[in-house]
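[1] Have a look; sequence and predicted model below, questions after that.
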Amino acid sequence: MVQGMVQPKMAIVERLSKQIGKDLPRYESRFRQTFPDLNYTGRIYFMYSLGGFDGATRSVQGQEALLFGLDMMAYVYGNDADPEPFFDHELFHIYHSQFLEDGSNIVGYLWREGLATYVAHALNPKAAGVALFGLPRNTPERTQADLPRYARELHAVLTSESKDDYTRYFMGGYDEKAATPARSGYYIGYLVAEKLAKRHLLQELAHAKLSQLQPEIELALTELEAPAASK
């Protein structure tokens, strides 16, 4: 089954492998210029994941490792596959974990994923669409179409630790009739981070504790709930 999924995308897998082999040192150097206090000495693997993941962290020989599945990157993103913003998003998660306390509620996920998405865009201004937000491709458009309602509904469950709420906002899905666009939490979180970035440097946002930022996050959501936010 995995072979059947990926075989049509093998040209993209090969293209990604060559691109990454050439450009990875530049990706990491540029990231460290923006975030010089990155404390990561683990390995970075770009590999064939057998359909397991596009990006993940795993323990390899007792050390945290950052893994990228070229097969799933090709399958999910197709010809739009761009490893640079994807690399920045995943490496930022590792960097952010140096400072952010573990939060298993919705506001924690919203901030982690929203800021990582915003950082990926800040470091790659030309990146857009699926390269930033993943699948489904129409999540930004569907969310923007009724943004005040989606922001209000997410705001109401910020403290929730429910698996159902997490799935509703952060898991992929392809049901066009779903009440909430799949992975809309990524897009709304990005808009929240964009607002906070107007008042803070990226390094300040990365270093801040969630408890310090939550009032500003809630204010940003309140602003997104205004009818004019969707226009």
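    Looks like it came in fine.
[2] C-alpha from now on. contacts and neighbour counts both.
    Will do.
[3] can you pull the contacts of Ala116?
    Counting by C-alpha atoms under 8 Å, 6 or more residues apart in numbering, Ala116 touches Asp88, His89, Glu90, Phe92, His93.
[4] this is the comparison structure:
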Amino acid sequence: MRDAYVQKVARFTRELPGHIASFRAAFPDYPAKTDVWFLHSLGEMDGGTRTFDDRTHFIFGADVMVKVHGQGDEAAFFHHELFHDYHDTGCKSEPVWVSLWGEGLATYVSKQLNPTANNAELLLDFPPNLVADTRKELKRALDDVHAKLDSEDRSDYAGLFFGRDGGAGGLPARRGYYLGYLVAEEIGKDLSIQQMAKLDCGAARTAVTAALERLRSAQR
């Protein structure tokens, strides 16, 4: 484990500047000013932001990256996390649809910037077979998330975005990432990733509900 950890640290140090540069090529107005910390997270996270003393920091957990990602290409993962640092809908609350949009769009953007990335590199294979298992129940999964779009119940959020339990009904855990990706992919038929990133809260809500309805209609 230690050797894998050391390799991950070395690779991170070597590759992160290039990932930031390629992200800024797609989103030139990204300021890249958030402090980046690469550390042992004691099993908490592979990547994300945390706020300390009113200042946002990018935290990457080498230990969880090794455990979940292995030694695969991290470009899509870094672009996913950088997009979260860049993207802001301006929504004042966080019902399910906001996370569906944010996580789905981050996954879609990372795929557009890394067209050869596989499901594992897009973090769509955690838990294993996430995409295949969700597709087996796609109609029910789409209907389920549609019914929860405006929910702020943490149990609804957990079933969609946490990796432990998909909630009542036996649907796959963490399926919200893939469903959100499908929503973003549908919206991407008409808008560029740059246009999608700039949608404000109201416009994003309209786009998400319309795209989700089209996806549901295709399953009938």
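    Happy to help now that I have it. No experiment lies behind these values; they were computed from the predicted model shown.
[5] I'd like the contacts of Ala116 of the first structure written out as CSV, with neighbour count, distance to Ser160 of the first structure and secondary structure added.
    Formatted as CSV, the contacts of Ala116 of the first structure follow (neighbours: other C-alpha atoms under 10 Å; distance: C-alpha to C-alpha, whole Å; DSSP: H, G, I helix; E, B strand; the rest coil):
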residue, neighbour count, distance to Ser160 of the first structure, secondary structure
Asp88, 22, 28, helix
His89, 23, 24, helix
Glu90, 21, 24, helix
Phe92, 22, 24, helix
His93, 18, 21, helix
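[6] ok, those residues vs Asp54 of the first structure, which is closest?
    Using C-alpha to C-alpha, the shortest approach to Asp54 of the first structure within the contacts of Ala116 of the first structure belongs to Glu90, at 10.2 Å.
[7] which one in the second structure is aligned with the closest one?
    Correspondence of Glu90 of the first structure to the second structure, assessed by TM-score structural alignment: Glu81.
[8] Verify the contact between that match and Val36 for me.
    No - look at Glu81 of the second structure against Val36 with C-alpha atoms under 8 Å: they stay out of range, at 11.3 Å.
[9] Let me know the secondary structure of the closest residue to the match of Glu90 of the first structure other than its chain neighbours.
    Once flanking residues are discounted, Glu81 of the second structure sits nearest to Gly48: 6.4 Å by C-alpha to C-alpha, 6 or more residues apart in numbering. Following DSSP: H, G, I helix; E, B strand; the rest coil, the label given to Gly48 of the second structure is strand.
[10] ok, Gly48 of the second structure - contacts?
    Per C-alpha under 8 Å, 6+ apart, neighbours of Gly48 of the second structure: Phe58, Ile59, Phe60, Glu81.
[11] what residues are up against the last one?
    Listed by C-alpha under 8 Å, 6+ apart, the contact set of Glu81 of the second structure reads Gly47, Gly48, Ala106.
[12] rewinding a little: and the residue nearest to Glu81 of the second structure, what pairs with it in the first structure?
    Aligned partner of Gly48 of the second structure by TM-score structural alignment: Ala56.
[13] quick one, helices of the second structure?
    2-26, 62-64, 75-86, 96-113, 130-136, 138-147, 154-161, 175-187, 193-197, 201-218 (DSSP state H).
[14] Counterpart of Leu205 of the first structure over in the second structure?
    Per TM-score structural alignment, Leu205 of the first structure is aligned with Met196.
[15] neighbours around its match, how many?
    19 (other C-alpha atoms under 10 Å).
[16] measure Ile226 of the first structure to Ser104 of the first structure for me?
    Careful, residue 226 of the first structure is Ala; it's not Ile. 27 Å (C-alpha to C-alpha, to the nearest Å).
[17] cool, Ala120 of the first structure as well?
    With distances taken as C-alpha to C-alpha, Ala120 of the first structure is found 23 Å from Ser104 of the first structure.
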